[in-house]
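Engineer: sequence unknown, structure follows:
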């Protein structure tokens, strides 16, 4: 169940972050509401994950790393933002680091 909450935390944080861009400085109502609701859901879900006993370092690395990668991909694919080969390499390194933390703690 902890991983379900972690997925909810990641997806709601990504929704909130993308909505922050779309809110145009909080001048658009719907995206602005999605920012607030998304972050509330993200942090509530993150709190539930930690309460269920997953290690904070691993949880934060997965949450932040996957969130960064998804936001960068969404920005490039849907928001017309540029992405370079170096940035793609950086995303791959983030994912590799998250995997190393997750797999390294499973002994």
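Structural biologist: Right, received. Where do you want to start? All values reported here derive from a predicted model rather than from experimental measurement. Numbering: from 1, shown residues only.

Engineer: hey, let's count contacts and neighbours off CA atoms from now on
Structural biologist: OK.

Engineer: hmm, residue 10 is touching residue 69, no?
Structural biologist: No - the criterion here is Cα atoms under 8 Å, and residue 10 misses it with residue 69 at 10.8 Å.

Engineer: tell me which of those two has more neighbours.
Structural biologist: Neighbour count, other Cα atoms under 10 Å: between residue 10 and residue 69, residue 10 has more, with 27 against 19.

Engineer: alongside the first one, take a look at this:
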């Protein structure tokens, strides 16, 4: 279950970075990785839910990890800004997801 979610996160991050690299689909070579990446990511997210992970936990972890990874990798690859305020926002997102995860463990 967690492995399929990790796969969904990695593929979604790659698809999002490919979307950025496509420059608004002006660079046609990036269209296939974008479309295929999002399709595979959603399939893996669906599989994670089918395996029994609660949707709130799965979606929260998927989005939080995606936001954090894209922001950090885009900083490295595309030289996009990553300020301390943005980093604090990412930390708050991750903290919120952890709270959801911990609350779900008790049920």
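Structural biologist: Here it is on my side, so go on. Quick caveat, the model's predicted, so the values are computed rather than measured.

Engineer: TM-score for this pair?
Structural biologist: Overlay of the two chains. TM-score (TM-score structural alignment, normalised by the length of the first structure): 0.94; 106 aligned residues with a Cα RMSD of 0.9 Å.

Engineer: let me know whether residue 25 of the second structure touches residue 31 as I believe.
Structural biologist: Yes - counting by Cα under 8 Å, residue 25 of the second structure touches residue 31, with 6.5 Å between them.

Engineer: which helix or strand contains the residue lying closest to residue 2 of the first structure once chain neighbours are set aside?
Structural biologist: Spatial nearest neighbour of residue 2 of the first structure, chain neighbours left out: residue 49 (4.9 Å); criterion: Cα to Cα, 6 or more residues apart in numbering. Assigned by DSSP states H and E, residue 49 of the first structure belongs to helix 29-51.

Engineer: mind listing what's buried in that helix?
Structural biologist: 31-32, 34-36, 38-43, 45-46, 48-50 (16 or more other Cα atoms under 10 Å).

Engineer: stretch 3-17 of the first structure now?
Structural biologist: By neighbour count with 16+ other Cα under 10 Å, stretch 3-17 of the first structure contains the buried residues 5-17.

Engineer: which element is the closest residue to residue 80 of the second structure other than its chain neighbours on?
Structural biologist: Among residues not flanking residue 80 of the second structure along the chain, residue 74 sits closest, at 5.8 Å (Cα to Cα, 6+ apart). Assessed by DSSP H and E, residue 74 of the second structure sits inside helix 55-78.

Engineer: what packs against that helix?
Structural biologist: Packing partners of helix 55-78 of the second structure (3 or more Cα pairs under 8 Å, 6 or more residues apart in numbering; DSSP states H and E): helix 2-21, helix 31-50, helix 84-105.

Engineer: map residue 79 of the second structure onto the first structure.
Structural biologist: Using TM-score structural alignment, the partner of residue 79 of the second structure in the first structure is residue 80.

Engineer: any idea how far residue 15 of the first structure is from its match?
Structural biologist: When Cα to Cα, to the nearest Å is the yardstick, residue 80 of the first structure and residue 15 of the first structure sit 17 Å from each other.

Engineer: what sits against the residue nearest the centre of the second structure?
Structural biologist: Centroid-nearest residue in the second structure: residue 66, 2.2 Å away (criterion: Cα atoms, centre = their mean). Shown in contact with residue 66 of the second structure (Cα atoms under 8 Å, 6 or more residues apart in numbering): 9, 10, 12, 13.
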